[in-house]
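Student: no sequence on this one, just coordinates:
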């Protein structure tokens, strides 16, 4: 077994997960094991994952099922499955994301530099029809939100060992021992809690060996921005100030 395991939670992603798995199969460093967590999907997500695994036999894939629907629950199940199988390092991306070809190599380099939690860079995908101007506005908004996050009351506590660092769940990595020490992702639903923010704040109670790495790059889906518009999407990510009737945009 490899020391690095990648966890991909997936809910009803039969139409999109092939692109994510293909990007992982094309990594310049193929030395990792992939865990896809089928999060109570009602479509053919699991069948698509099996087909992709068969099409890329060099890609070590394990498929597990989590019946409790929720991004936090699914991600935590995948992380703990990997730890039980001997993982030393854990990375996560999502089933609508495209990791850069050197993503695995860059994650390992970040760990080798001494980090125990790695917050990667997230850019909008360019293959979903989102106008270039809107993509640029989205990037700028995320940058501003990251800076604002350092000052918001919910991210400030005298017990923290270092400043807040925005850590997108779809592009992050953490050592297995720190994940366990921090308590892992809360087993929550996406409608209730941003599990990535909760995890990074739990990590900050234990160490200052975490940080952003711009070279750890993932292109994320903009389907919420297309469906809701930029303003409402930003409000959703800012403590769910916008609550849409349908969260799972497909």
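Tutor: Perfect, thanks for sending it. Everything quoted here is computed from the prediction, not taken from an experiment.

Student: from now on I want contacts and neighbour counts done on CA atoms only, so please keep to that.
Tutor: Fine.

Student: what about the strands in this protein?
Tutor: Taking DSSP state E as the criterion, the chain contains strands spanning 4-10, 33-38, 60-65, 89-92, 98-99, 117-124, 172-175, 210-220.

Student: second one coming, line it up with the first:
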């Protein structure tokens, strides 16, 4: 069997509501040389039935015998992939039809790049846009990894985006040990930082992925532990000698962190209000 150029990895847990829409967005890519690996994390809802409805030779479905924690589950689905380039897509997020086309074109042609990300759109439970073209301010085009880390510290949050907006190399993922289970809220950002130890960054102007704000993510947004984790990560980066972060970068990040958190929470509050109205309309 010919090795695909890209693996799209989808970890699925109790994903019945959105999984079909996510899969359709992945399978509709204009770029054709890819596989889709879905890992059913011992789901007890309709996830297995939904997966059986998809008859596509690019799709491989695996299942855990018992529920794995988040990082272990994400690492396992990547470990099952066959391609040199990998994208992880959460089971409620979406891809633009040309996402793989654009990102593969950049990463496959430049061995000095470790990570390519695009802007993304934040959507509500009904996939309606809440905010378009988010992320990558000051990070469009090619940037040295050290400059990107300084931007991360100055941002006070995650300026690079969620997994669906990123494409990375499988060998470098293995080299850094994959997703680090010691982190929860910034687990994806921690991986991006570790990958950037192996090469530079490229930011695409187009919004090529959509991050869905669901009731589960609403709960996470209200948990202050995520904010504390983000500050801990920024402090570690600021004191790491290999990144040469300036004192000014650190001070700017401390000042901006509350604002970054409030902006994200505002989107989640808007999503909550829209979800409530949609529920009232369905029940009314």
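Tutor: Structure received. Computed from a predicted structure; not experimentally measured.

Student: quick check: closest non-adjacent residue to the most centrally placed residue in structure 1.
Tutor: Nearest to the mean C-alpha position of structure 1, counting by Cα atoms, centre = their mean, stands residue 170 at 1.7 Å. Counting by Cα to Cα, 6 or more residues apart in numbering, residue 170 of structure 1 lies nearest to residue 93, which is 3.9 Å off, once chain neighbours are set aside.

Student: who touches that neighbour in this structure?
Tutor: 6-9, 99, 169-172 (Cα atoms under 8 Å, 6 or more residues apart in numbering).

Student: can you count the residues close to residue 4 of structure 2?
Tutor: The local packing of residue 4 of structure 2 (other Cα atoms under 10 Å) involves 17 other residues.

Student: my bad, should have said residue 136 of structure 2
Tutor: 22.

Student: would you agree it is in contact with residue 159?
Tutor: Yes - using Cα atoms under 8 Å, residue 136 of structure 2 and residue 159 qualify as a contacting pair, with a distance of 5.6 Å.

Student: now the helices for structure 1?
Tutor: Taking DSSP state H as the test, the helices found in structure 1 are 17-25, 45-55, 71-84, 103-112, 132-149, 176-182, 195-204, 223-228, 230-237.

Student: tell me which of the ones you listed sits most buried.
Tutor: helix 71-84 (a mean of 24; mean count of other Cα atoms under 10 Å).

Student: which elements pack onto that one?
Tutor: With contacts taken as 3 or more Cα pairs under 8 Å, 6 or more residues apart in numbering; DSSP states H and E, helix 71-84 of structure 1 sits against strand 4-10, strand 33-38, strand 89-92.

Student: one more time with 7 Å, if that's ok
Tutor: Secondary-structure packing of helix 71-84 of structure 1 (3 or more Cα pairs under 7 Å, 6 or more residues apart in numbering; DSSP states H and E): strand 4-10, strand 33-38.

Student: what distance separates the first one from the middle of the whole chain?
Tutor: The gap between where strand 4-10 of structure 1 is centred and where its chain is centred comes out at 9 Å by Cα atoms, centre = their mean, to the nearest Å.

Student: matching residues in structure 2 for it?
Tutor: Aligning strand 4-10 of structure 1 against structure 2 (TM-score structural alignment) gives residues 6-12.

Student: quick one: average offset of that stretch versus structure 1, please.
Tutor: The superposed stretch 6-12 of structure 2 is, by mean Cα distance after the TM-score superposition for structure 1, a mean 0.7 Å from where its aligned residues fall in structure 1.

Student: what's in contact with that stretch?
Tutor: If you take Cα atoms under 7 Å, 6 or more residues apart in numbering as the criterion, stretch 6-12 of structure 2 is touched by 33-41, 73-74, 77-78, 81-91.

Student: one more: stretch 131-147 of structure 2?
Tutor: 119-122, 159-161, 196, 199-205, 207, 243.

Student: might one say that residue 191 of structure 2 is in contact with residue 182?
Tutor: No - look at residue 191 of structure 2 against residue 182 with Cα atoms under 7 Å: they stay out of range, at 11.7 Å.

Student: how many residues are close by the aligned residue in structure 2 for residue 168 of structure 1?
Tutor: Aligning on TM-score structural alignment places residue 168 of structure 1 opposite residue 162 in structure 2. The burial count assigned to residue 162 of structure 2 is 25, neighbours taken as other Cα under 10 Å.
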